[in-house]
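[1] coords below, sequence missing:
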């Protein structure tokens, strides 16, 4: 639990409860004003191809806590849950955006929840996908188009590599260096995202030779996107493949990158 030592005691308490129940159920950052916008942070894990629980990223919990903290600092309220039953037309009306934090696996939503989510976006809602939000709901074409691309593979571990910031004018990248070195789990995708504005690309050659030597299936070559945004089906969608590690949610640059994506999804900020 060392990851939580850098948070306030209040957030540590929330984290301990979340770790015990393996869900953060509808806790809210309540310090925002009555005019604050709200977001729904969603952390459910689905099932794998064998019907067993899919891989659960531990970073979902510090991710949810970090977004709540961003809310208190930037005048929005973050409700967090792993209950897909919150995806109803009536409940989603209160939110400006939904944020899926590494929601891996299939059958995360039932048909009624999918319909509510679709309607939410079509009526101007926003979506933010973090890391493994691209690793699920492979049979739901509408969702795949909203995310932009589906996960294919990654190298072992969290090796150091360098990101090329290909759009340095975006609200989600203008704070970043042109070449951004960090550690993460470097996702490759089944296909290139279509009709999106790519913000970040991975320089695969910057990783140690053994990284892709051991995992050639995780290579995409010179054009390896990692983050993008697009207006989608009446709403707004932002995806970043970063955020596998707990430490990501303590990195000031990553949090600023994520915050800009959230504010775009809420309709507050243009990209």
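    The structure has been received and is ready for your questions. Just so you know, these numbers come straight off a predicted model, no measurement behind them. Numbers count the residues shown, from 1 in each chain.
[2] going by C-alpha atoms from here, please, whenever you check contacts or count neighbours.
    Will do.
[3] neighbours around residue 114, how many?
    18 (other CA atoms under 10 Å).
[4] actually, residue 11.
    If we define neighbours as other CA under 10 Å, then residue 11 has 18 of them.
[5] excluding its backbone neighbours, what's nearest it?
    residue 65 (6.7 Å; CA to CA, 6 or more residues apart in numbering).
[6] state the distance from the one you found to residue 172.
    Per CA to CA, to the nearest Å, residue 65 is found 20 Å from residue 172.
[7] cool, and residue 161?
    Look at residue 161 and residue 172: by CA to CA, they are 20 Å apart.
[8] how about residue 62?
    Separation of residue 62 from residue 172 (CA to CA): 21 Å.
[9] packing partners for the helix or strand containing residue 152?
    According to DSSP states H and E, residue 152 maps onto strand 151-153. Packing partners of strand 151-153 (3 or more CA pairs under 8 Å, 6 or more residues apart in numbering; DSSP states H and E): strand 188-189.
[10] ok, residues contacting the strand it packs on?
    Contacts to strand 188-189, defined as CA atoms under 8 Å, 6 or more residues apart in numbering, come from residues 149-154, 218-220, 224.
[11] one more structure, for comparison:
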């Protein structure tokens, strides 16, 4: 997808993450590395106006019902025209009453244990978002549960090792990061990114960089 801008949407209608400003800053920097300007907004009308021609829409820690009908139409048109979508952290806790959005993200947020360190198991290193990571990556996050595992409908890139933290309830099959092309364009979701510190972590920033490269089709295999 060839374009010169990303749209970063950060509206919340539920819990609001203190890490959103750090996330916007990281995405501006990552976009600049690729010659992409960033339109950051919490206004669904601005989102709808900026989506046509955008390389990707990034939903950064959005929560609840945040889209108007025109914004929904614009997001769907963007994706069905081959645009990219990157959902970060609580993007999976957004627009619960819109089934199409649930398909776009891949799974629905269903709670989390306390913030704590744990281990991310990288299942697939053949992707720019995970190629740089070790097979077992220690990270501090909220270890989101989902109403159901998306495995079988998406390409799972990384999962949680629930034996390394307390409060897990999905068991052996606990995807955390995945991608797919089931709604027209490319869609990538990472459940990580709760803390502001994460966006300054080089491994996590490289994770986001690879995700952006993939959804905008700028990864090496697509050049």
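    Thanks, I have it. Keep in mind the model is a prediction, meaning the values are calculated, not measured.
[12] more neighbours, residue 65 and residue 172 of the first structure?
    Set residue 65 of the first structure next to residue 172 and count neighbours by other CA under 10 Å: residue 172 wins out with 30 against 26.
[13] list the contacts of the more buried one.
    Residue 172 of the first structure neighbours (CA under 8 Å, 6+ apart): 199, 256-261, 271.
[14] check the gap between the counterpart of it in the second structure and residue 115 of the second structure for me.
    Under the alignment (TM-score structural alignment), residue 172 of the first structure pairs with residue 129 of the second structure. Using CA to CA, we find residue 129 of the second structure at a distance of 23 Å from residue 115 of the second structure.
[15] returning to that earlier point: find me the equivalent region of the strand holding residue 152 of the first structure in the second structure.
    Strand 151-153 of the first structure maps onto residues 109-111 of the second structure, going by TM-score structural alignment.
[16] what is the burial count for residue 185 of the first structure?
    By other CA under 10 Å, 20 other residues sit near residue 185 of the first structure.
[17] how close does it sit to residue 161 of the first structure?
    Residue 185 of the first structure is 10 Å from residue 161 of the first structure, where distance means CA to CA.
[18] neighbours around the residue lying closest to residue 144 of the second structure once chain neighbours are set aside, how many?
    Closest residue to residue 144 of the second structure apart from its sequence neighbours, by CA to CA, 6+ apart: residue 112 at 4.7 Å. By other CA under 10 Å, 15 other residues sit near residue 112 of the second structure.
[19] which residue is nearest the middle of the second structure?
    In the second structure, the centroid-proximal residue (CA atoms, centre = their mean) is residue 87; its distance is 2.4 Å.
[20] now do the helices in the first structure.
    For the first structure, the helices defined by DSSP state H occupy 9-21, 60-74, 89-92, 111-122, 141-147, 209-214, 252-266.
[21] alignment lookup: residue 144 of the second structure to the first structure.
    Using TM-score structural alignment, residue 144 of the second structure pairs with residue 187 in the first structure.
[22] give the full set of residues in contact with its match.
    Counting by CA under 8 Å, 6+ apart, residue 187 of the first structure touches 151-155, 218, 226, 241.
[23] longest strand in the second structure, please.
    The residue-count maximum for a strand in the second structure (DSSP state E) belongs to strand 175-183.
[24] buried residues, that one. List them.
    When burial is assessed from 16 or more other CA atoms under 10 Å, strand 175-183 of the second structure yields the following buried residues: 175-181, 183.
[25] so it versus helix 202-215, what angle?
    Using axes from the mean of the first three to the mean of the last three CA atoms, to 10 degrees, the direction of strand 175-183 of the second structure lies 10 degrees away from that of helix 202-215.
[26] quick one: contacts of strand 175-183 of the second structure?
    Under CA under 8 Å, 6+ apart, the answer for strand 175-183 of the second structure is 79-80, 103-104, 120, 143-144, 149-151, 153-160, 186-192.
[27] one more: stretch 213-224 of the first structure?
    Contact with stretch 213-224 of the first structure is made by 152-156, 187-189, 201-204, 212, as judged by CA under 8 Å, 6+ apart.
[28] same thing but 6 Å
    For stretch 213-224 of the first structure, the external contacting residues (CA atoms under 6 Å, 6 or more residues apart in numbering) are 153-155, 188, 201-202.
[29] closest to residue 11 of the first structure out of those residues?
    residue 154 (31.2 Å; CA to CA).
[30] is the closest one in contact with residue 190, as I believe?
    No - between residue 154 of the first structure and residue 190 there is no contact under CA atoms under 6 Å: 11.3 Å.
[31] quickly note the distance from the counterpart of residue 101 of the first structure in the second structure to residue 171 of the second structure.
    Aligning on TM-score structural alignment places residue 101 of the first structure opposite residue 60 in the second structure. Separation of residue 60 of the second structure from residue 171 of the second structure (CA to CA) stands at 27 Å.
[32] please say which position in the first structure residue 10 of the second structure maps to.
    Match for residue 10 of the second structure (TM-score structural alignment): residue 43.
[33] I meant residue 196 of the second structure, not that one.
    Going residue by residue (TM-score structural alignment), residue 196 of the second structure aligns to residue 246.
[34] ok, now residue 27 of the second structure?
    In the first structure, residue 27 of the second structure lands on residue 67 (TM-score structural alignment).
[35] quick one: that match from residue 130 of the first structure, how far?
    Counting by CA to CA, the separation of residue 67 of the first structure from residue 130 of the first structure is 11 Å.
[36] tell me who's in contact with residue 162 of the second structure.
    Counted by CA under 6 Å, 6+ apart, residue 162 of the second structure has contacts residue 168.
[37] corresponding residue for it in the first structure?
    Checking TM-score structural alignment: residue 162 of the second structure goes with residue 204.
[38] measure the residue with the largest distance to the centre of the second structure to residue 27 of the second structure for me?
    Distance to the chain centre peaks in the second structure at residue 163, reaching 24.4 Å (criterion: CA atoms, centre = their mean). In this view, residue 163 of the second structure and residue 27 of the second structure are 32 Å apart by CA to CA.
[39] still on that earlier bit, the more surrounded of residue 60 and residue 171 of the second structure?
    Using other CA under 10 Å as the criterion, residue 60 of the second structure and residue 171 rank with residue 60 on top: 27 against 10.
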